[in-house]
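In: pasting the sequence and the predicted coordinates here, then a few questions.
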Amino acid sequence: MFVDDEPKLLEGLRRTLRSLRRAWHMEFAEGGTQALDCLAGSTFDVVITDMRMRGMNGAELLEEVMKLYPATVRIILSGQCDRQTVLKCVGPAHQFLTKPCAPDTLKTTVARACRLRDQLQGHPERSEGSGKPGRFFAALRMTARTVSKVTSVPSLPSVYAEFVAELESARGSIQRVAEIVSRDVGMTAKILQLVSSGFFGSPRLVSTPAEAVRFLGLDTIRPLTFSTKAFFPFEAKDAERRWLERLIDHSLAAGMMAKAIAEAEMSNDECRITKDPVLAGNAFLAGFLHDVGTLVLAEGRGASGGTGILRGLVAGGSTVGSHSARRLHRTHARAGAYLMALWSLPDPIIKAIAFYHGPSRSPDQTFTPLSALHVAHAVLEAEALDAPTARGSIDLDYLTRIGCADRLDT
C-alpha cells in the first residue's frame, strides 16, 4: 500500500509503478485515515507512506501499523526532511527512502524485505526435536511478528552506561563514542540501519561501526539517544548478564576472525574469490552481528519467553559452544537475518547471518562473508567445547563447491 495525502502525487506514483501491476497487488490511500481503513479490510505485506501529511503524519501512521499489524513492513518514502522530522521516523519505520525514487529501487527494497520473512513463515526447515510441525510453523510466524515490531536491539548495561556518560560529558568525543559503539552488538545494529537505509542522508556502505558513527556525528547521535530512545540497556539479572557478556565477546571474536580469514583469502591468488574491497569489512560485520537474533527475541518475548530462554541456558551451565546454545543460535539466526534485511543492511551480511550454520543452503559459488563466518564460528565453537579440531562442524561440501576446501589447514 502506498500512502500520500496529495492525489496528484499518488496518481504519478500509480503511473510510475504500472509496470509492476502484474507482480504486485497495489492500493493507493489518500492519507493515514484511509490507509487504516484499507488495512482493516485487507492484508498488506508492505506500507510505504509519505512523512509530511495533513492530520496523521507518516510516523504516526506507521506507529499504528506497528501496533495493529506487526508483521507488515513499514517504509517512509518522502522528500527532504529536517532532522527533527526524520527522528520521528526512526522508531516506527524499517527504512527511509527519499523522493524521487526509481521504480527499480522500490521493487528491490520491497522484494528483499519480504524474501526472508516469507522463508521464515512459509518454508522453514524443521528444527531438531521441534515436535509437531504445526506448532513449529506457528512459532515461526510469531517470530516474524516479533521481529517486525523491533525498533532497537538491547545493549549491555555496562556499555550503555558508558555510552550515555560519554554523550553527556562536556568533553565527549566522536572517537570515544565510536569505540564504545564498536563493542556493542545492539548499538552497532541500530547505527548500521540508520546509515544503510539513508535516514540521515544518502544510503552509505560502511565496513566498521566506527565509520557509521562518524558519518552520523554527535549532533545526530545525542537526540537519537535521549529523545527517540534508539538505544537502551538489556534488563537482566547478574547471571544472565554474564552470559550475555560472553555472547558479545563471542560475537566480537567471530567478527575479528571472519575478517582475518577474508583478508587471508583475498591475498591468495588461487582462491576463487571476487576481489571486493568491502568483503573483509562485511565479514567482520556479519560475524559481530551473527547472534543479533538471540538478543532480539530475548528482549522481544519478555520475561516469560526471551529471558526465560536465557535463564534456561544459564541454569544449565550452557556455554556459547554447547549443544543447547547451538540450537538456540540456529533457531534465531534466521530471525536476526530478517531484522537486518528489514533494516536494509547489505545482502552479503544478511546471507551470512542466515546461513552460517548451514552454508550449503546458499547458492554461493565463490568465497563470501558467509564462508568466512562459517569457518570462524566453527573454530570458536570447537575452542569453546575444547574439541581437538573444528572439522566436525565445517561443511566440507560447501567449501569444496566454492574451491576452498584445501585451505582449511593453511
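Out: Noted; the coordinates are in hand. Numbering: from 1, shown residues only.

In: okay, CA-based contacts and neighbour counts for the rest of this
Out: Noted.

In: buried sites along stretch 207-221?
Out: 207, 208, 209, 210, 211, 212, 213, 215, 216, 218, 221 (16 or more other Cα atoms under 10 Å).

In: show me those residues that map onto helices.
Out: 209, 210, 211, 212, 213, 215, 216, 218, 221 (DSSP state H).

In: and residue 33, what element?
Out: Assigned by DSSP states H and E, residue 33 falls within helix 32-41.

In: what residues does the very next helix or strand once past that helix touch?
Out: Going down the chain from helix 32-41, the next helix or strand is strand 46-49, by DSSP H and E. Residues from elsewhere that reach strand 46-49, judged by Cα atoms under 8 Å, 6 or more residues apart in numbering: 1-4, 58, 72-78, 110.

In: go with 6 Å
Out: With contacts defined as Cα atoms under 6 Å, 6 or more residues apart in numbering, strand 46-49 is touched by 1, 2, 3, 58, 72, 73, 74, 75, 76, 77.

In: can you lay out the residues you listed as TSV showing neighbour count?
Out: As requested, these are arranged in TSV below (neighbours: other Cα atoms under 10 Å):
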residue	neighbour count
1	18
2	21
3	27
58	28
72	21
73	24
74	28
75	26
76	27
77	23
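
In: show me which pair in these is furthest apart.
Out: The distance between the two most remote of the contacts of strand 46-49 (Cα to Cα) is 15.6 Å, for 72 and 77.

In: name the nearest residue to residue 379, ignoring sequence neighbours.
Out: residue 390 (5.1 Å; Cα to Cα, 6 or more residues apart in numbering).

In: dropping in the other structure now:
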Amino acid sequence: MKVLFVDDEPHVLEGIERSLFTLDCDWDVQFASSGAAALKRLEDWSADIVVSDMRMPGMDGAELLTRVKQRWPDTLRVILSGYTEQEAAFRAMHVSHQFLAKPCQGGDLVEALNRLIIMRDLVPSRQLREMLGAIAELPPSPRIYLRLRHLLEQDSSGTGIIASVMEQDPALSSTVLKLANSTFFRRSHPIVSVHAAVMRLGVSLLHNLVLTAECYPPQPGVDVEQLRERSLLASLLVRKLAPSGIDVECCVSAALLAHVSALLPKVVQAAQDEGGAVSPAQIAAYLLGIWGLPLPIVYTVARHQRPLEHEPQRFGAIGVVHAAIALADSSEPDFAYLEQVGMAAQWPSWLQIVEVLRHDQQA
C-alpha cells in the first residue's frame, strides 16, 4: 500500500513515521510538507491513499484533496482535522472519503487506512473505483431535503423529529452516518443507526451541515422518490421480520442503504459493461465502506443478495435484509435459503405485513 502524508509541521510527520515504524507497517510511505509539494510528488508517484492535514498555509487540505479528486479519482482521500475546526471539516467532507480527529493515535490511523484498502476487494476494477472515488455525497430526495431544511430553520425542532425525517432518505442517512462515524465525532463504538448519529452530532451541527450543503439533482433516469420509498419500506420491514439476537438497528440501516447504487446509474452500467462481475450491492457497499460506515452495515449490504452463500445456517442479519428488500421490491426471494433456515412458511404472512405498511405509506 502506498500512502502520502501531508502536513506543514515537521514534528507531526516525524510522529507519524515513528508510529508506523513502531506498528511495523509494511507500507510504501512518502511525506510532503505542503499541498504544492504533495501534488508534485503525485505526478511521478501513484499513491493509493493521501492523508492531509486540514489547516496548512497556502493550499489547505480541502483544496489539496479537491485537486487530488480531480486528477487522481482512484486515490482514496483522508483529512486530519482538529476538534476546533468543525467548519473546515465540513468543507473537507465534500472532497474526502474519511476524516480523522487530530491528534490521531497511530493504531487508529493504521486501522482506518487498512480498512480503506480492504474495501478495494469489493470493487477490483480501477475504472469503477475512479468513478466512485469522485463521489463524496449522494443526491437526496428534494422533498425530504426541503422538509429537513424547514425543520432545521425552526429552533424548536428537536433531534427526534429531525432523525425521523433523515432516516426516510438513503442519501441523507449515508451522509449523517459517514459524519458520525468519523473519529472527529465518534467517541467509542461505531454508530449504526441514523437516530444515534443525529443524537451524537446534535441539532446545531446538523443545521450547519444541511443549510450549507447543496441539494444537487440526481442523474438522468433516476427516480429518487421511488428509490426512497422502496428503501424506507425495506427498513420498516426489517423491524417486523427480525428475530431476537440480531442487531436490528444495523439491519435497518443496511436495508435503507442497500440500493444507493441505484442513484449512480452510470457506475452500475459501467459495471455491467465490464461483464457484471461487480454487482450493484458491491458498488453500494464499497461506497459506504470508504466513507467509514460500520463494517456490519457494509458487509450486510454487500452480501444481502446471496444469503445462502454467506448465512446458510440461520436467519440472521443478511437473511433479514434479503427478505425485507425482496418484499419491498415485490421480487422473489431466495426460497432455497428460506427453506434451509426454516422461514419459507412465513412468506405469506410477510406479504400481508408489507401490504399493510404500503397502505400506511400512502395514507
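Out: Nice, thanks for sending it over. These numbers were taken from a predicted model, which means no experiment stands behind them.

In: how about the ones in helices among the buried residues of stretch 207-221 of the first structure, which pair is most distant?
Out: So, those by Cα to Cα: farthest apart are 209 and 218, at 14.1 Å.

In: on the three-state scheme, the counterpart of residue 168 of the second structure in the first structure is what?
Out: Under the alignment by TM-score structural alignment, residue 168 of the second structure pairs with residue 183 in the first structure. Here residue 183 of the first structure is coil, with the state taken from DSSP: H, G, I helix; E, B strand; the rest coil.

In: count of neighbours near residue 183 of the first structure?
Out: Per other Cα atoms under 10 Å, the neighbour tally for residue 183 of the first structure reads 20.

In: before we move on, the earlier item: where does the helix holding residue 33 of the first structure end up in the second structure?
Out: Taking TM-score structural alignment, helix 32-41 of the first structure hits residues 35-44 over in the second structure.

In: ok, now which ones touch residue 89 of the first structure?
Out: If you count contacts by Cα under 6 Å, 6+ apart, then residue 89 of the first structure has residue 59 around it.

In: distance of the aligned partner of it in the second structure from residue 254 of the second structure?
Out: By TM-score structural alignment, residue 89 of the first structure lines up with residue 92 in the second structure. Separation of residue 92 of the second structure from residue 254 of the second structure (Cα to Cα, to the nearest Å): 26 Å.

In: now residue 247 of the second structure
Out: 11 Å.

In: so for those two, which sits in the more crowded spot?
Out: Comparing residue 247 of the second structure with residue 254 by other Cα under 10 Å, the one with more neighbours is residue 254, at 30 against 14.

In: show me what the biggest helix by length in the first structure is packed up against.
Out: Longest helix in the first structure, counting residues (DSSP H): helix 238-266. The contact analysis (3 or more Cα pairs under 6 Å, 6 or more residues apart in numbering; DSSP states H and E) places helix 238-266 of the first structure against helix 279-289, helix 369-384.

In: deepest of those helices, which one?
Out: helix 279-289 (a mean of 29; mean count of other Cα atoms under 10 Å).

In: how much distance is there from that helix to the middle of the chain?
Out: Between the centre of helix 279-289 of the first structure and the centre of its chain there are 13 Å (Cα atoms, centre = their mean, to the nearest Å).

In: repeat that for stretch 278-286 of the second structure.
Out: 12 Å.

In: list of residues touching it?
Out: Under Cα under 6 Å, 6+ apart, the answer for stretch 278-286 of the second structure is 119, 122, 260, 261, 271, 298, 301, 302.

In: which residue lines up with residue 148 of the first structure in the second structure?
Out: Under the alignment (TM-score structural alignment), residue 148 of the first structure maps onto residue 133.

In: hmm, residue 72 and its match touching each other?
Out: No. Applying Cα atoms under 6 Å, one finds residue 133 of the second structure not in contact with residue 72, separated by 8.7 Å.

In: what about the residue positioned nearest the centre of the second structure, helix or strand, and which?
Out: Nearest to the mean C-alpha position of the second structure, counting by Cα atoms, centre = their mean, stands residue 288 at 2.7 Å. Assigned by DSSP H and E, residue 288 of the second structure belongs to helix 280-290.

In: for the helix holding residue 33 of the first structure, buried residues please.
Out: 32, 35, 36, 38, 39.

In: from the chain's centre, how far out does the longest helix of the first structure sit?
Out: That offset, for helix 238-266 of the first structure, works out to 17 Å (Cα atoms, centre = their mean).

In: thanks a lot, see you next time.
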